[in-house]
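Engineer: Here is a sequence together with a model predicted from it:
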Amino acid sequence: MAWSKEETLSRDEMRAIQLAGLQRTVAYVYERNAHYRKKLDDLGVTPDDIRSLDDIRRLPFTTKQDLRDNYPFKMFSASPEEIVEYHATSGTTGKPIAVGYTRQDLEVWSESMARTCTGAGIGKNDVVQNIFGYGLFTGGLGAHYGALKVGAGVIPISGGNTQKQIMLMEDFGSTALTSTPSFLMHIYEVGEQMGVDFKSLNLKSALCGAEPWSESMRHSIQDKFGITVCDIYGLSEITGPGVSFECREEQSGLHVNEDFFYPEIIDPDSGEVLPEGEEGELVFTTINKYGQPLLRYRTRDISRLTYGTCSCGRTLVKMARVSGRSDDMLIIRGVNVFPSQIEAVIMKREGVSPHYMVIVERKGVMDSLRVKVEVTEEFMIKAAADVLKGAEFDILEDVAAVRSKVRHLQQDIKDVIGISVEVNLVPPGSIPRSQGKAQRIEDRRPK
């Protein structure tokens, strides 16, 4: 499978491309976008002031609120005739964020996702079962464009239809999957009940993303399906999926398509750029986009950047797997908590499944955390068997085992996040499943 030459450029060569793209983008938005012209004028910055990549620090940040305030199309820099495709975020907290693409933007998106597919070993001999949602959500079409560009066959099934998903894997000979990790786990649960041996199918790889997930969940999916799972990253505001991707050789950090999307890590409080390797908020500037180019967009995702040559041969900068989102971050009694931290603990314990819900409550003046975790079918079967035997000693032993499991989970989570939590073990299937991004937090605190 052929790579693009940009994936193996020297650092000097890449910086030359990035500077040219940055200068072109700043001049373009200054001329064609009233929002950015005002922002730059207020800062006393003109396009001629961008002489080096370090000058990006003189540019204004862009936030999600800017996009909401300019809904639907005031953040577009291309004319209506140049926009050939529209997408939008879900808008669960108000108006959605509209996204517009020119034909050239779609080419960049397709190339970004083609690199993503190639990184996971997906090529012209593969059949990609695309489980990401089609429609205004960018996941489905982004994965579709990339798979077509590498020459793969695509099954555009989208999300849901769990039993049909399994049927097509068997009948169509799917070799690669694209999905949220939580929905793949759900597919496995249903398939297990149907007696399906996923390891006997043609599946060999999967691209997973669109929600926070842990390394433990990756290992679980790989073990259950017998496949290689690579992480992907993207957000609708920048382009959709394909901003960065893991390679199957290392599965450690995501290669950023930095000739299209210039990355920075900043201190989320001060806005200052942080050195290589330090964790902070991920910021992107689109440097080869025309429909809706963005300057220094604050993603609210927490990550870090490292430079060097990967064992796969790529020289693209790597971003660490996102550890959480600063706007999804919970602050409990002064402690920053991400659901992915809790998930990582759960995935290491036997007898419990990766389906959980973090419930935030306020008791008196104090905030508290309660974590509902499903036990596995095997755990329930053993407990039910003891009850049917009527063995009082065994039943008491099972109760003690549950209490011990709860205590251990509570202690392990406390060790990781630094505060005490209450853990409730619940029966299999009792936590609602999502066909898109898994909803992990239920905040019951008074607004």
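Structural biologist: Arrived safely. Predicted, not measured: the structure shown is a model, and the values here were computed from it.
Engineer: okay, CA-based contacts and neighbour counts for the rest of this
Structural biologist: OK.
Engineer: Compute the distance between the nearest residue to Val352 once chain neighbours are set aside and Cys230, please.
Structural biologist: Sequence neighbours aside, Val375 is the residue nearest to Val352 in space, at 4.0 Å (criterion: CA to CA, 6 or more residues apart in numbering). Counting by CA to CA, to the nearest Å, the gap from Val375 to Cys230 is 27 Å.
Engineer: Between these two, which is the more surrounded one?
Structural biologist: Cys230 (28 against 23; other CA atoms under 10 Å).
Engineer: For that one, list the residues it contacts.
Structural biologist: By CA atoms under 8 Å, 6 or more residues apart in numbering, Cys230 lies in contact with 120, 205-208, 245-248, 251.
Engineer: please redo it, this time with the cut-off set to 6 Å
Structural biologist: 207, 246 (CA atoms under 6 Å, 6 or more residues apart in numbering).
Engineer: ditto for Lys95
Structural biologist: Here Lys95 is in contact with no residues (criterion: CA under 6 Å, 6+ apart).
Engineer: Second structure for comparison follows:
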Amino acid sequence: MIWQKEESLSRDEMRLLQGERLRKTVAHAYENIPFYKKKMDDMGIEVGDIKGIEDLNKLPFTTKQDLRDNYPYGFFAVPMKKVVRVHASSGTTGQPTVVGYTKNDLDTWANCMARALVGMGATEDDVVQNSLGYGFFTGGLGFHYGTEKLGATIVPISSGNTKKQIQIMREFGSTMLVTTPSYALYLAESIRSMGIDPATDLKLRIGALGAEPWSYEMRNQIEELLGIKAYDSYGLSEVIGPGVGFECTHKNHIHINEDHFIPEIINPLTLKSLPVGEPGELVFTTVTKEAMPLLRYRTRDITSLIPGECGCGRTTIRMIKCTGRSDDMLIIRGVNVFPSQIESVLLNLGEIAPHYMLIVDRVNNLDTLEVWVEGKEGITFVDGMRYMKEIEKRITEEIQSVLGIQVKVKLVEPKSIARSEGKAKRIIDKRQL
């Protein structure tokens, strides 16, 4: 089922629609956001120079730092009386970024979210347990209004309080779970520790998971433990929130709602555009947002784009699941390392739990990487130290084979790595302490 006709336009039809919307957006941004007027004037770019999406690379980039520098409302393109809601990032690593929405923006967002839910197989008969945080974080309210737009039943439990989550899941008959991948794993672990069998005691059938990178191996773990089909939800608060992209039931990569968000891939070092299919940094230009349009926003996410029709009938361009973020990438002794690479190796091994931590340090001017991973209860620790060392050795060899660098693996007791009810913290980089 396809929610809206724009999801199945031909390439020519989509390019025409994108071009028309891009021209209007560039004019709107230039006339109402001082940052863009100055940037374009300094670059010698006039609004009339942008005739279609082939002219995207003439436009300036926008970064998260630009948004922080213009905190809180410097990127708003409409008067405050037309802004009906604001969201903001947590600001844990600096000045938060603030995003504004008009009534039309909220309707666009709800439509994009309804598309995502339909793509994942949801219908108006579903009971959607929304375990993402409400408030400034866009995840909770994004899925909330998308669910209402679809006509399904929303259970706005928000994040945290795991025992209550499981109680509501059982008693309310939740059929769809919305949360982060790491919390889905924690819920699955908690459900089984309470003696609950998801197959017989729960009605869950779909998981909409996002807000943090996760591997296909982690998806397999979640699906097996919860007895559901788990799908990736992609979004950024700055662009709109969740609803930028989603996996459909064919799991043939992530469909981008490109009639609203035009994607590009660039080389993060040279900033040059790359051909479709080549991996690089994902960049978005919003072409329907009123309150806060963004031109060529650098997401820092590393991926590649895939054209062509999906088996579901959608023709929108798709993106490969992100391998990581250019600003989350670790450089260990000159080698680029993404946490997702290590996660894939770990989750392919059957004798460990899907919980890990990466400890980066510098000893005698040499970078070191230590991987802490939990052993499975009843498997790793019952056979003593020798068996543990054998598993550590096997994990070490697998990681070194994939990454090409030496690492130290430490097998730790089950449930000794801190769990998260939101985004998981996987890296401790002591080089920056």
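Structural biologist: Nice, I can see it. Computed from a predicted structure; not experimentally measured.
Engineer: hang on, the earlier thing: the residue nearest to Val352 of the first structure contacts Arg349, doesn't it?
Structural biologist: No - checked against CA atoms under 6 Å, the pair Val375 of the first structure and Arg349 is beyond contact range at 10.2 Å.
Engineer: Quick check: the nearest residue to Tyr36 of the second structure once chain neighbours are set aside vs Lys81 of the second structure, distance?
Structural biologist: Nearest non-adjacent residue to Tyr36 of the second structure, counting by CA to CA, 6+ apart: Tyr30, 5.4 Å away. Tyr30 of the second structure sits 20 Å away from Lys81 of the second structure, going by CA to CA.
Engineer: Tell me which of these two has more neighbours.
Structural biologist: The residue with more neighbours, out of Tyr30 of the second structure and Lys81, is Tyr30; 19 against 7, by other CA under 10 Å.
Engineer: and Gln129 of the second structure, what is it in contact with?
Structural biologist: Counting by CA under 6 Å, 6+ apart, Gln129 of the second structure has contacts 155, 174, 177.
Engineer: Let me know the helix or strand that it is in.
Structural biologist: strand 127-130 (DSSP states H and E).
Engineer: Would you mind getting the average deviation of that strand from the first structure?
Structural biologist: Per the superposition on the first structure, strand 127-130 of the second structure and its aligned residues are separated by 0.2 Å on average (mean CA distance after the TM-score superposition for the first structure).
Engineer: Does the alignment partner in the second structure of Met167 of the first structure lie in a helix or a strand, and which?
Structural biologist: For Met167 of the first structure, the aligned position in the second structure is Gln167, judged by TM-score structural alignment. Per DSSP H and E: Gln167 of the second structure is located in helix 162-171.
Engineer: Kindly report the same for Leu185 of the second structure.
Structural biologist: Counting by DSSP H and E, Leu185 of the second structure is found in helix 181-193.
Engineer: Give me the distance from the helix or strand following that helix to the chain's centre.
Structural biologist: As assigned by DSSP H and E, the chain's next helix or strand after helix 181-193 of the second structure is helix 198-201. Taking CA atoms, centre = their mean, to the nearest Å, one finds the center of helix 198-201 of the second structure at 29 Å from the center of the full chain.
Engineer: Does anything pack onto helix 198-201 of the second structure? Which helices or strands?
Structural biologist: Contacts defined by 3 or more CA pairs under 6 Å, 6 or more residues apart in numbering; DSSP states H and E place helix 198-201 of the second structure against no helix or strand at all.
Engineer: Just the buried residues of it, please?
Structural biologist: Applying a neighbour-count criterion of 16 or more other CA atoms under 10 Å, one finds Pro198 buried in helix 198-201 of the second structure.
Engineer: Give me the residues contacting that helix.
Structural biologist: Leu226.
Engineer: The residue sitting nearest the centre point of the first structure: what secondary structure?
Structural biologist: The centroid of the first structure falls nearest to Ala210 when counting by CA atoms, centre = their mean (3.6 Å). Under DSSP: H, G, I helix; E, B strand; the rest coil, Ala210 of the first structure falls in the coil class.
Engineer: What separation do you get for the corresponding residue of the second structure for Lys405 of the first structure and Leu358 of the second structure?
Structural biologist: Aligning on TM-score structural alignment places Lys405 of the first structure opposite Ile391 in the second structure. Distance of Ile391 of the second structure to Leu358 of the second structure, computed by CA to CA: 17 Å.
Engineer: His250 of the second structure now?
Structural biologist: Distance from His250 of the second structure to Leu358 of the second structure, by CA to CA: 33 Å.
Engineer: Mind checking which of these two has more residues around it?
Structural biologist: The residue with more neighbours, out of His250 of the second structure and Leu358, is Leu358; 18 against 13, by other CA under 10 Å.
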